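> structure here, sequence nowhere to be found:
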């Protein structure tokens, strides 16, 4: 089917043409569609984009080269590229109450690295959540350019509560006097205390960078506190709960706008992906609606029901529950470590990730409710998922029968009505 635009201009989303021209790739894409339709998508970092977002991704802007920024491009013919980027920027600023937005980062990692480039110099000290406590690779991994360019000091979590140890964070800041403090995690199910992070950064004269890749969609829907009033720079992705295309986003005040923009282009990236920026604009527009607000709150409500169900089935939840879309749990009480549990759950039709547990003591499970909520599932379905989840981890479970149950549940709730 060809999606047509105003004036009859077709998108490049003609699957029949792909099937005729390249059946090998078409077969793979068809297999992925069937996988998504037939399993429960519990990966906390994934979601389903709307048909409108997909249409923008498949638009003629996929063919447009547009290095630079609106009004200052290195290529001709950018009047419509400029228009859509301005729309995306203004919508992002309004949605999050930010003085400035840069919508060009290709990913969340690109956004974080650009924030470092804007605020830091090679060799500067940065305080960030340790990798063994749920920090992202861009928070100082030796295999990432962040760990090679800057001196990272890792703060941790209280092993008893799973929460950020703010007293230890403050002590480390006083000891190391970092140039920047990074707030953010890939596996933190509670709302960060942004005000406390701001106080620590101010005490030592550091910038505060918030990596809000996971919670920003909830922020857009009013279901989580905003980091924007506290952070010097907010880095995020536009997928996950925000339900846009795969890409990154930077938010800051007007005083840092030029530094942030130059850090994205030309320092860390070349040409912007204009079809993705168009899709971001669509997603920001969707996120400003009452329907998205209801969605974001339902995501959190579903996560709490699912968390309660998993706890009742015997899994141990880190922090005792969740405030967000994200749940982290230790399956050890049911006799498995995280990697073994993930395999059993995959065989039973439930797709999710592993994560480090507080204190770095083994691997647990990380799952989220954003995608299932997009499919229209509610509390009753979350209770059912918890039952299937626990059954898959019990000795003697029939993985094939459970997979059929998971496929039936997924099939009854196609994203956006199909």
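Received, thanks. Treat the numbers as computed from the prediction; the structure is a model and nothing was measured. Numbers count the residues shown, from 1 in each chain.

> switch to C-alpha atoms for all contacts and neighbour counts from now on
Will do.

> and stretch 183-198, which residues are buried?
Under the neighbour-count criterion of 16 or more other C-alpha atoms under 10 Å, stretch 183-198 has 183, 184, 185, 186, 187, 188, 189, 190, 192, 194, 197, 198 buried.

> how about the secondary structure of the fourth one?
In this case it means residue 186. coil (DSSP: H, G, I helix; E, B strand; the rest coil).

> second structure follows, compare the two:
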């Protein structure tokens, strides 16, 4: 990737860009919400489309000079429809959170009721946390996973819905390692006469490839991020039936944002095109297989996983049973020192602060993009356990770091 012009114009920024590329090259990205896009997506997102304003939608812009923007956005829309089988797609949201905002604005009024999963049980801020816009504008009640099993408590969800009488139920999660039964949640929504929003931000790619069940055609609205398991660059997407198309489009523009980021939409178009290739299904399946291998080996080491394993791209480790005096933030920092980048995370029944919780979350999308298979992920699990078991041991950190260096050399990220 050529950054010569940046270096000539702004060496300080160029140094930071070089540093970030080297950081990604030389570490193992295991934050479950991160991935590595192709150089084609990077080029599209750094294209001259960043120069134009394109308020409106293809064929109905408020500015002249949008013919090529129209082409790119229509390609992104058409490819998204093919990937997920949606009737209507809006590719303009800048993020998954803004996609959720677009849905809320389309069909809810301030003060309406949202029922969503508790953040400490795997939900997301934009589903109604009080610090987020959703929690400030709407009345929010939350359901939970079963504390014993770590699985969604569908019966508890139904009981809460009957009592709370929500206007919208939100499904889809940021730290839930099991497959979601969309139809069961839709049945609850139908019984409550509520809308159902399925947020597939984490599993967009898995759903597109058919390795996770799809809520498209089940839920009223489906939102997602485009930079996690789908590898299409940063941004969001909304899918719905045709009956909600006008409401969604009006909520996104002019409801919540002005001109779309057309360079990001170009990245989405390229990434969606890549996801339509047959080998993307192999990638998605390998991502799931790698997560299963990671989970099994971590359990062999005696670490406890929420729900006892995984069906998707992530594992959630509860450190309390095996390492009760080791909070997640300490492990996160020690692993980063060793070159393995993941995040501390709350777990069901959390007993610590969200700033220094009792768990860690690890994902395999980025490793799989680099070419890791199950054996390589088992070795990564071994390295994670070594650090979890001795986060203050500088010798252990140094040994793990050395092996991480060997793995990143063996599985390079981008060609020079």
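Here it is on my side, so go on. For clarity, every value in this text was computed on a predicted model and none was experimentally measured.

> need the buried residues of stretch 183-198 of structure 1 in JSON lines (columns: distance to residue 354 of structure 1).
Output for the buried residues of stretch 183-198 of structure 1, formatted as JSON lines (distance: C-alpha to C-alpha, whole Å):
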{"residue": "183", "distance to residue 354 of structure 1": "21"}
{"residue": "184", "distance to residue 354 of structure 1": "18"}
{"residue": "185", "distance to residue 354 of structure 1": "14"}
{"residue": "186", "distance to residue 354 of structure 1": "11"}
{"residue": "187", "distance to residue 354 of structure 1": "10"}
{"residue": "188", "distance to residue 354 of structure 1": "13"}
{"residue": "189", "distance to residue 354 of structure 1": "14"}
{"residue": "190", "distance to residue 354 of structure 1": "18"}
{"residue": "192", "distance to residue 354 of structure 1": "21"}
{"residue": "194", "distance to residue 354 of structure 1": "26"}
{"residue": "197", "distance to residue 354 of structure 1": "27"}
{"residue": "198", "distance to residue 354 of structure 1": "30"}
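
> which two among those residues are spaced furthest apart?
Spatially, the most separated pair among the buried residues of stretch 183-198 of structure 1 is 187 and 198, at 21.0 Å (C-alpha to C-alpha).

> and residue 171 of structure 1? What does it align with in structure 2?
By TM-score structural alignment, residue 171 of structure 1 lines up with residue 159 in structure 2.

> please pull up the equivalent of residue 77 of structure 1 in structure 2.
Aligned partner of residue 77 of structure 1 by TM-score structural alignment: residue 65.

> apologies, that question was intended for residue 199 of structure 1.
Under the alignment (TM-score structural alignment), residue 199 of structure 1 maps onto residue 187 of structure 2.

> same thing with residue 127 of structure 1?
Residue 127 of structure 1 maps onto residue 115 in structure 2, by TM-score structural alignment.

> I figured that match was touching residue 140, is that so?
Yes: between residue 115 of structure 2 and residue 140 there is a contact under C-alpha atoms under 8 Å: 5.9 Å.

> so these two - more neighbours on which side?
Remark: of residue 115 of structure 2 and residue 140, residue 115 carries more neighbours, 26 against 22, as counted by other C-alpha atoms under 10 Å.

> tell me if that one really is in a helix.
No: applying three-state DSSP, one finds residue 115 of structure 2 to be strand, outside a helix.

> separation between it and residue 148 of structure 2?
22 Å (C-alpha to C-alpha, to the nearest Å).

> also residue 12 of structure 2?
Residue 12 of structure 2 is 51 Å from residue 148 of structure 2, by C-alpha to C-alpha.

> now residue 247 of structure 2
Distance of residue 247 of structure 2 to residue 148 of structure 2, computed by C-alpha to C-alpha: 41 Å.

> ranges for the helices of the stretch 151-300 of structure 1?
166-176, 194-204, 216-220, 257-262, 274-287, 290-312 (DSSP state H, counting those that start in this stretch).

> a markdown table please, covering those and showing distance to residue 389 of structure 1.
Shown next, in a markdown table, are the helices of the stretch 151-300 of structure 1 (distance: least, C-alpha to C-alpha, whole Å):
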| stretch | distance to residue 389 of structure 1 |
| --- | --- |
| helix 166-176 | 34 |
| helix 194-204 | 33 |
| helix 216-220 | 25 |
| helix 257-262 | 43 |
| helix 274-287 | 31 |
| helix 290-312 | 8 |
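
> so for residue 251 of structure 1, which of those sits nearest?
Closest approach to residue 251 of structure 1 among the helices of the stretch 151-300 of structure 1 is made by helix 257-262 (8.7 Å; C-alpha to C-alpha).

> corresponding residues in structure 2 for the closest one?
Aligning helix 257-262 of structure 1 against structure 2 (TM-score structural alignment) gives residues 245-250.

> now the strands for the stretch 1-150 of structure 1?
In the stretch 1-150 of structure 1, the strands defined using DSSP state E, counting those that start in this stretch lie at 40-41, 68-69, 72-73, 100-102, 125-129.
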